[in-house]
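[1] Have a look at this prediction, sequence included:
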Amino acid sequence: MRKFRISLLTLALAACAFGAQAAGPEIETLAGRARDLFDYGRWSDARQEFLRVRAVLTPSDRLLAQEADFYLAACAVELGSPDAEGALREFAERYPESVYANDVRFALGSFYCAAGNMEKAREAFAQTDYKALSAPRREQYDIRMGYVAFAGGDYRKAYDYFDRIGSRSEYADHARYYKAYIDYAEGRYGRAKQAFTALLRSDAYRDVVPYYLMQIEFREGNYRYVVENGETLARRAVPERRAELERVVAESWFRLEDFNRTLEHLAAFRKAGGEMDRDASYLEGFSLYRTARYAEAAEWLRKACGAEDALTQNASYHLADCYLRAGDKESAMQAFAMASDESLDATVAEDALFNYAKLQYELGGGAFNGAINVLTRYVERYPSSPRAEEARALLIAAYYNSRDYDAAYRAIKQMPSGDADIRAALQKITYFRALEAYKAGDMRAAQRYLTESAAVNVSPKYTALNAFWQGEIAFAQGDYPVAAAKYNAYLKRAPRTEREYALAWYNLGYCAFDRNDLGQAQASFRKFLAAWSPRDRYRADAYNRLGDAAYSDRRFEEAVGEYDKAIALATPEQQYARYKRAVTLGILGRTDQKQQALRQIAASGGDYADEASYELGRSYIAQEKYAEGAAQLEKFVAAYPSSPRCTQALSDLGLAYLNLGDKQKSLKYYDRVVGASPHSSEARGAMQSIREIYVSQGDADAYFDYAAKAGLESDLTALSRDSLSFAAAQKLYLDGQQEAAAKSLRSYVQSYPKGYYLTDALYYLSDCYLRSGERGEAIETLTALADRGTTQYTVAVLEKLSEMTYADERWDEAASAYRRLYDAAPTKTGREEAMKGYVRATVAGGDGAKIAAMAADVCGHDDAGAAALREAKYAWAGQLRAEGRRDEAVKLYRELAKDVRTKEGSEAAYYVIESTFGSGDMDKTEKEVFAFSEREPQAYWLAKAFILLGDVYVKKGDNFQARATWQSVADGYSPADDGIVDEAKARIAKLN
């Protein structure tokens, strides 16, 4: 702090103002000496003298006492005493009207300024009356307020304060320095250079000025000046300043293209403690690159990459060349991707984009069909480039090689369609896109793509195959005449060596079966067998159909031979062949062989075990072996209580025991028939037998009591009317008089709610409603029929009911129908399809509790089928995840992630990886992502995994690899409107 000069005139005026008595001569002499000591800056001595003055003052010496107290506080400030602030504030409180009050406020501001408390310094100076200060004090005020403003970043105000300091002031150099610095910081280099040059004569600033002068020369591009003077300055500088100087000298040598000297000074920069930021890393990397030290250069150039700016573009462009020289095409491709930003250097961007696209193609197209997207971008952006033709040729090749046909289709549709090569690629891609839609069950989309592919008609191969798959679609939709026409059109063009050639004959066999043309069916299946060599399910099925055709023509020995061929292939089709062979042996009179075969089928299980078990019982009864027949049928009823044949088996048991003379057992089984299906033709027959038994025992009243308890009609006249009414309605139905039949059947259902033909009537009525398009009435009738228990119609009714309620989004009804169908379906395939429908309907309903119950139910059945189990676990895991039970969800996701080719498996695998990431194990997360990518998952979830992989690299501090990973998603993934590309770009922007 500078000296406080107190004016004697001010003291004299103050004495007059207070009217106080003047102190004695000795005290005045002592006080004068104290003032002189203070003015000479001998603040410790001055303090001692003022303490002596204060000690001898009397109470009447108020003015001198006030002066002494002020100087004591001022000495405390100058001496840096801990109680300086307190002394000043105490003076202000004791003498609020003192002539020194303004000086005290100024002294407080000075104190706070020296202490570095700029906010309080600003407040104290703001309360100071600038005009009341003496001229020296004003200079002190200006220099200190200038510094306060400077420290606060207000350069404009600081400059104004410093500008008040005159050239003859003792603060002139300080003011000139700060003004020069502000000019330098704000880019007014000419004025700054002039001021700094003047300060070379200043004792205070001559050592620091050369540093700023060199910075100015550097910023003005005078690099030769910097290298000629910088080394000397750096040798003399302290370590912190030396690092900055070495950095500037290094970049100057870089600008002068002396890269060895650049590297030399960057090494000195690091040795002095300098940190290698992105810019310094680029200087190091590019200098190493220019001196052919490519491996070392790559390390530094990689560190310079990151944000979307010119530095990244230049660094990544040269980094790519380093990687190419090392044979690392994958990393080179990633580097070129970063350099391809057309908003920066256009020449670099074009070359980088071409090399990026070419390498993407050479490396297989990328995980997301990136080669197509990047090559398309190049052709569109640079159509006049000398390399456009090469890019276009690569693009066409990429289309042909693509396996992501949706992405390839979207890309090729953006290309001009007149070119023959492009049209040929479009024909192929739309063809394969149709096949993907077909496999997914989307027949409409498949047909649409095939139509588009056929319209191109460039490639004979794909034109022919197009006809085959149009036949497949028609066949799947049950339109066999159209299917046959398409297969025949294909066969006219197709080479016999193609897989589809044989399959066309196979499907033509089924088309002939549909129109009951058995001769043509046999011919088609034999042509299939001649063209098809694999001993697989297709071949076995063809033998079965040949056996069926021979069976229909009553060529039973030939039928047995065909079934034997199917059995020999040991595919699942052998179960049907074994059952049909057994039945055929019975027709041939080889009963013992038939029964032996049926026993083997029943014992081995499988889709036809129930059929074989029932047929075996019936065969014994046909031989009048009633005891054996009864025993077998009882086994059947116990093993297959839900079989559609169970009611008939109970009726057969009643007959068997009646023939065995056991009327009580006979009544027992007939009673079960009535209980199981009271309104069926089987129940009517059972009631007739029950009536005959009671009558034979001479107890007709017992029969009428039984009929009354069973709630069934026992009046013969009513039974006759029931039978006649149904017969009339049935005739209308069988004659195809749909409207009249529906009216008659409705009348029967309403008139005979306990009728014996109610089940048949409901079935026929539902069919009438279906044919007339009355969906609501059909569903209502099918539901009533399904609720009547197990009948011969149960499977067919539940199949139709589940299908219709699902299509109408009646989810709870559909789920119930599918679940009941699972219990009733006689075949493994039927049960799997039913359970799949049960899962999908429940999930579509969206009730979390029902989803959880469904999933537990499905997982408890081994024969639910892979699809149903997968979708049930997926839905269950999703429900657990939504409830925040993530650990439980991940357990299910781990099971699902075993097959990532499905949507559920891909998503599950992603959530498992996400869980690993959440645990903080970045190395394991990285390994899991790469393992995931090698298993051909669905593109969406693979892209999500790669975005997460970028997050892993950020956590590891590898911003280059993070940026490259996100760039690969942003450039290669499609479509661009499902959020993935936006998410990748957002990550890059955040990295910026």
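    Sure thing, it's come through.

[2] When you work out contacts or count neighbours from here on, use the C-alpha atoms and nothing else.
    Fine.

[3] Please identify which helix or strand holds the residue nearest the centre of the chain.
    Compute the mean C-alpha point of the chain, and by CA atoms, centre = their mean the closest residue is K944, 4.1 Å away. Element membership for K944, per DSSP states H and E: helix 939-955.

[4] Return the distance of Y225 relative to Y184.
    The span separating Y225 from Y184 equals 18 Å under the rule CA to CA, to the nearest Å.

[5] ok, these two, which is more surrounded?
    The residue with more neighbours, out of Y225 and Y184 and counting by other CA atoms under 10 Å, is Y184; that gives 21 against 14.

[6] here comes the other one, which I'd like you to weigh against the first:
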Amino acid sequence: MLPSAGDYPVYQKGFILGLQKDYASKIREMDRLLADFPDSPYADDAMYEKGRACVLLNKNREAVETFETLISRYPNSSLARKAGIQSGLIYFNENQPIKAAEAYKKVIDNYPGSEEARVALEDLKSVYVDMNEVDAYTSYVRALGGKERMEASEEDSLTYLAAERLFMRGDNEAAGNSLTRYLQKFPQGAFSANANFRLGGIAFAKKEYEEAKQLFVRVLDSGDTKFGEESAARKAEIEYLEADYATALTTFRQLLLLAEDPANKEAARLGIMRCALLTNQMQEALSAADNLLKDAKLSPELAAEARYMRAKALIGAGKQTIAAADLKELAKDTRTAQGAEAKYLLAQLYYDTKDDAAAIHILEDYAKNGTPHPYWLARGFILWADIYIRQGDHVQARVYLNSLQSNYKAGDDIEAMIKNRLGKLKK
């Protein structure tokens, strides 16, 4: 009987146990074959299958040792090539990129032209990208010669991908350096807009706003649509923070055209409304406020701001009567700065239209319920004095003004208003 006559049943039994997911028993059978039949033609198969079973049991160290033994004893076996790839994959998954690269290079160098060498080269690419060493990978491929070569477009994409991975891991400093090197090497690269956008985000996070703004401008100028919307959003935000309202208004208009994200559409309309009002473009502010208030999902805070802006725009356009509806709605809650001002403005509106009774009714309610914003309540008391002055009741006007002068000590323009009126009452 030949020594190997009983080897195949042992190998077959172990293989079936693996199919049944009994990996520990599979390993025992493969070890039995290797011990009882060391010269078996199935020895390399047994080692490979044992290594695979070890991987499935998370016994990575034993798996690597098994694969390396296979490669050493049976270098000409097709399974040796596969074992090399398996070893590289184990090292890569264990975050040992240098050892992974060594394993893949052995397959490439020892089995040139094979399918496994091609797979190993592809996997090696991932290792070098993960290490952010694309230049080293490029040099290695070029040194191989023959059919192996790297197109400029592939080097472009790999260099960017390596930097992108650093960014996604949150390593902004390393990512920033890699993205800068990418743009230096490929200023018109396929991912130049992506790189500028990522660098803009890094600069924005560091509050380096001028640098961030320039980078976002490059993205917008490139015509790349993938990051155009977010670039416009960040650029507009920076310009608004810098109080460059005229420029911000233009950028918010651009954002409104680009925006697909509902949040960015809302931000664009809000920005247009604010900047238009601040640059005295009342009609545009009014239109933006109208568009915001059409959104049923608008938050109460933004709805209040939009009503406030619309009222201010209407007043600025000389349409105080139309503004009254928004002022009444805002004045229901004088806990907010907008509500406190609106309460005063509503009383002022009635005063301006010579409806003193309505103005006094508003002011009485204001005095009764109060507000945490004393400036506007003080303006209300001055307006109350103005009503008495117009009605000829100078005594009552002085009472209000003197009381306010004694109790209001904010150091703003209220004192000048009081003195101005008291001075006129003395004449």
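    Happy to help now that I have it. Note that this is a predicted model, so its numbers are computed, not measured.

[7] contacting residues around the residue nearest to the centre of the first structure?
    K944 of the first structure makes contacts with Y910, I980, as judged by CA atoms under 8 Å, 6 or more residues apart in numbering.

[8] What lines up with it in the second structure?
    Under the alignment defined by TM-score structural alignment, K944 of the first structure is left unpaired in the second structure.

[9] just L13 of the first structure next, same as before
    Under the alignment by TM-score structural alignment, L13 of the first structure pairs with no residue in the second structure.

[10] show me what contacts R241 of the first structure?
    In this structure, R241 of the first structure makes contact with A234, judged by CA under 8 Å, 6+ apart.

[11] Check which helix or strand it maps to.
    R241 of the first structure belongs to helix 239-255, assigned by DSSP H and E.

[12] repeat for Y733 of the first structure
    When elements are defined using DSSP H and E, Y733 of the first structure is found to belong to helix 716-734.

[13] Which stretch of the second structure lines up against that helix?
    No residues of the second structure are matched to helix 716-734 of the first structure when aligned by TM-score structural alignment.

[14] Name the residues of that helix that come out as buried.
    Neighbour counts using 16 or more other CA atoms under 10 Å place L719, D722, S723, S725, F726, A729, Q730, L732, Y733 of helix 716-734 of the first structure among the buried residues.

[15] all helices for the stretch 501-650 of the first structure, in order.
    Under the criterion DSSP state H, counting those that start in this stretch, helices of the stretch 501-650 of the first structure are mapped to 518-531, 537-552, 556-568, 574-587, 591-604, 609-622, 626-639, 646-659.

[16] Let me have these in JSON lines, extended by distance to R247 of the first structure.
    Supplementary listing: these in JSON lines, determined by distance: least, CA to CA, whole Å:
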{"stretch": "helix 518-531", "distance to R247 of the first structure": "79"}
{"stretch": "helix 537-552", "distance to R247 of the first structure": "77"}
{"stretch": "helix 556-568", "distance to R247 of the first structure": "85"}
{"stretch": "helix 574-587", "distance to R247 of the first structure": "84"}
{"stretch": "helix 591-604", "distance to R247 of the first structure": "86"}
{"stretch": "helix 609-622", "distance to R247 of the first structure": "88"}
{"stretch": "helix 626-639", "distance to R247 of the first structure": "90"}
{"stretch": "helix 646-659", "distance to R247 of the first structure": "95"}
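
[17] start and end residues in the second structure for the one helix or strand F70 of the first structure maps to, please.
    Using DSSP H and E, F70 of the first structure falls within helix 62-78. Helix 62-78 of the first structure lines up with nothing in the second structure when matched by TM-score structural alignment.

[18] Show the subsequent helix or strand relative to that helix.
    Secondary structure here is assigned by DSSP H and E; on that basis, the next helix or strand after helix 62-78 of the first structure toward the C-terminus is helix 84-94.
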